[in-house]
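Peer 1: got a structure for you, letters missing:
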């Protein structure tokens, strides 16, 4: 099928146009691409052929120059791309610049600067509290309703979808063990999240207010923050996650621009506690996004978490991340934290789905409490778009591979 002939209702139609970085068949050269249906447009080549003033931003091996250019450039480039793939007068020029998606190699679409992971789902936080603090009067920690809790992760281990994840090793100690042991994690988990990609940087010492969110954040993607629960449980008191999280974070090869998600914007859940002024979004535009996520293990759907239930919005997370004066850099990535809904079939981690290993999942290929070697985890999602059409988010997939002993 010719690249322009996208079936009606395709979630990757001209209303979407997510950005990625690809190599054409037989080449190692990395190029900025835009997805249309089952094809990838060489955006840099199209910009050059059509005389775009933004050709230099698109003829790069990464999205970072475009990200750094700011909101006006993002909007101009998106309008141009939409015209290039929809206006018949451009068809003869643009059509030869498409590649079948199945024929290209996809890469990490941007150079990650800093990585922060949040803890923004009340359902997830309450489930974790009930699992680990069953006798507590409140399953939430005292600060949870007052600020978006987060931690700094490791940007160097952010991986593009399709990259294998090697089972991590570390110290682990069960409550009944007399001493810690070292070895591969036996409680390897996933966290279904949404990642937000920062474009325009900010000045050191100047917090980013809620209303400036769309001036700094270019787009979003699905994110799987793999977690070694046994390593994490032993190490995280009192400073929080470290080796249990830093070994791998998988992101989609496609970044969906915020402008493609206008129809998906929704109000967040009702606030139950008064917020300090820098987080108070009462008079701000709706900060939530109606994203319908699906989590599959070995092709079998185990959960469908709704992102619309997230208590803390991406704008509040950005405001909190910078309120102390910390600056943003182009390529900063921050994750929403595990997305979990109120129902059992909407939980975004195996920790919750199996209630810390108590209740095994029944899969076609056997029972699971946590991930086994060879398991493949896939996150996919869609959002409401214009005229009732869906906006597809690029999937995130990763296969667990066994730890290799370097001495063997």
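Peer 2: Perfect, I can see it now. Since we're looking at a predicted model, the values are computed, not measured.

Peer 1: from here on, contacts and neighbour counts on C-alpha atoms
Peer 2: Fine.

Peer 1: so what's the nearest residue to residue 133 once chain neighbours are set aside up against?
Peer 2: Distances taken as CA to CA, 6 or more residues apart in numbering put residue 139 closest to residue 133, at 6.8 Å, once the chain neighbours are dropped. Going by CA atoms under 8 Å, 6 or more residues apart in numbering, residue 139 touches 125-130, 133.

Peer 1: going by neighbour count, which of those are buried?
Peer 2: By neighbour count, with 16 or more other CA atoms under 10 Å, the contacts of residue 139 hold 125-130 as buried.

Peer 1: tell me the one among those residues nearest to residue 145.
Peer 2: residue 125 (10.7 Å; CA to CA).

Peer 1: any chance of TSV for the buried ones among the contacts of residue 139, columns secondary structure?
Peer 2: Converted to TSV, the buried ones among the contacts of residue 139 look like this (DSSP: H, G, I helix; E, B strand; the rest coil):
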residue	secondary structure
125	helix
126	helix
127	helix
128	helix
129	helix
130	helix
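
Peer 1: take the one below as the second:
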């Protein structure tokens, strides 16, 4: 892929190259009102300012009433315009930022607009990009599902009989989804503090974990009772974020029978602030893990490339400030794609709304270094993980910071997500009479 050159100076190592232009919601000390922006190099291009100064005047197809959607406090209204309009707007913004592009007078030669609309990222406060009404987390990482199954059921019964036939998922909690950088408090819950008894106690989680995932936002609603066809599912998807599904493994072990995760998963889910649009990832489209089971027709993509080649890493930083990369994997390590997740989710008639979020489930590779959560890496606490500062971990301790990063492409044309990070705070001291 030939590298696009901007008149704006951009570090070749930046994840926010001209090939990317992810959308997010920012505020600044000077303008505390939440509004949209795109990331370009070390800057945020303030789309509220750009719109107010008639930056879209040269894009005749983008009507003024539509441009107003880029001054809202979330991206929901813009997302609802649909993928064809997303492509047009993103392409236009690329063209006004392009060196020797067709619209030099819009931005490059407009010094007052440049100084007002280009804001250093370090001055921006990031916010949740979408208003999220619903959130479903899937379990589509085959290697993760197998590794966890081996821990609890042995290799012969690691995968449940349904696993390769449908995307397994559970309904998450939208109210506890937070933007990167938000602290995560260690949850209290029912756990077995004394393994010799059969009675649980209310106590802080002792097996606090993270999960490396991708999230995908919905941009096109569906009606109650109306399934989304697999052939149409991609048109319902807005873009991707990184996602950390924080997990309390000891709370989960006690509560998940017979209905699945509840309090072990609802205390916090972190997402990255920039939404990488589907069109930005299209050059990296590929296939996922080969499913030996032929899917039912409503899930059959007929070989279409709907997964993406995204390199993913997880870094753990202790209170000492020393960081250790504890996982390197790739988004190709999913058995089911997001279009398949959406098609399955709606096959019974479940409706979707703009801004609904889907999580992939933990994305682990085959290698030991590619395991996407500490449950796998520590074999449920049996094996310690040695960190760069000499400390060891089986699960997360208070003061630990977990950061997920993801990037596609090569130097000069990287398409990345920025960081998805959260720091663990101590549990509340609960006292009951």
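Peer 2: Right, received. Where do you want to start? Note that this is a predicted model, so its numbers are computed, not measured.

Peer 1: what residue in structure 2 is paired with the residue nearest to residue 133 of structure 1?
Peer 2: In structure 2, residue 139 of structure 1 lines up with residue 158, judged by TM-score structural alignment.

Peer 1: look up how far residue 121 of structure 1 lies from the counterpart of residue 364 of structure 2 in structure 1.
Peer 2: Superposed on structure 1 with TM-score structural alignment, residue 364 of structure 2 falls opposite residue 340. Residue 340 of structure 1 is 6 Å from residue 121 of structure 1, where distance means CA to CA, to the nearest Å.

Peer 1: more neighbours: which of these two?
Peer 2: Shown here are residue 340 of structure 1 and residue 121; by other CA atoms under 10 Å, residue 340 has more neighbours (33 against 24).

Peer 1: find the nearest non-adjacent residue to the more buried one, please.
Peer 2: residue 347 (4.3 Å).

Peer 1: what about the one you found, how many residues close to it?
Peer 2: Residue 347 of structure 1: 27 surrounding residues under other CA under 10 Å.

Peer 1: ok, now the one 4 residues further on?
Peer 2: Burial of residue 351 of structure 1, expressed as a neighbour count using other CA under 10 Å, amounts to 25.

Peer 1: same question, the one 10 residues further on
Peer 2: If you count neighbours by other CA under 10 Å, residue 361 of structure 1 ends up with 16.

Peer 1: need the counterpart of it in structure 2.
Peer 2: By TM-score structural alignment, residue 361 of structure 1 lines up with residue 385.

Peer 1: pull the contacting residues for that match.
Peer 2: The contact partners of residue 385 of structure 2, taken as CA under 8 Å, 6+ apart, are 377-378, 392-394.

Peer 1: residue 149 of structure 2 is in contact with residue 155, isn't it?
Peer 2: Yes: counting by CA atoms under 8 Å, residue 155 is a contact partner of residue 149 of structure 2 at 7.2 Å.

Peer 1: rewinding a little: tell me the residues that contact both of residue 340 and residue 121 of structure 1, please.
Peer 2: Common contacts of residue 340 of structure 1 and residue 121, defined by CA under 8 Å, 6+ apart, comprise residue 309.

Peer 1: so residue 307 of structure 2 sits right up against residue 337, yeah?
Peer 2: Yes: the pair residue 307 of structure 2 / residue 337 is scored as a contact, 5.9 Å apart, by CA under 8 Å.

Peer 1: what segments of structure 2 are helices?
Peer 2: Under the criterion DSSP state H, structure 2 contains helices at 47-52, 64-67, 76-79, 83-97, 111-117, 142-153, 249-255, 278-281, 338-346, 374-377.

Peer 1: so can I have a markdown table of those helices showing distance to residue 11 of structure 2?
Peer 2: Shown next, in a markdown table, are the helices of structure 2 (distance: least, CA to CA, whole Å):
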| stretch | distance to residue 11 of structure 2 |
| --- | --- |
| helix 47-52 | 22 |
| helix 64-67 | 30 |
| helix 76-79 | 29 |
| helix 83-97 | 15 |
| helix 111-117 | 18 |
| helix 142-153 | 35 |
| helix 249-255 | 41 |
| helix 278-281 | 19 |
| helix 338-346 | 32 |
| helix 374-377 | 34 |
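
Peer 1: residue 405 of structure 2 is nearest to which of these?
Peer 2: Nearest of the helices of structure 2 (CA to CA): helix 278-281, 15.4 Å.

Peer 1: how about that closest one, aligned to which bit of structure 1?
Peer 2: Using TM-score structural alignment, helix 278-281 of structure 2 pairs with 258-261 in structure 1.

Peer 1: sweet, I'm off.
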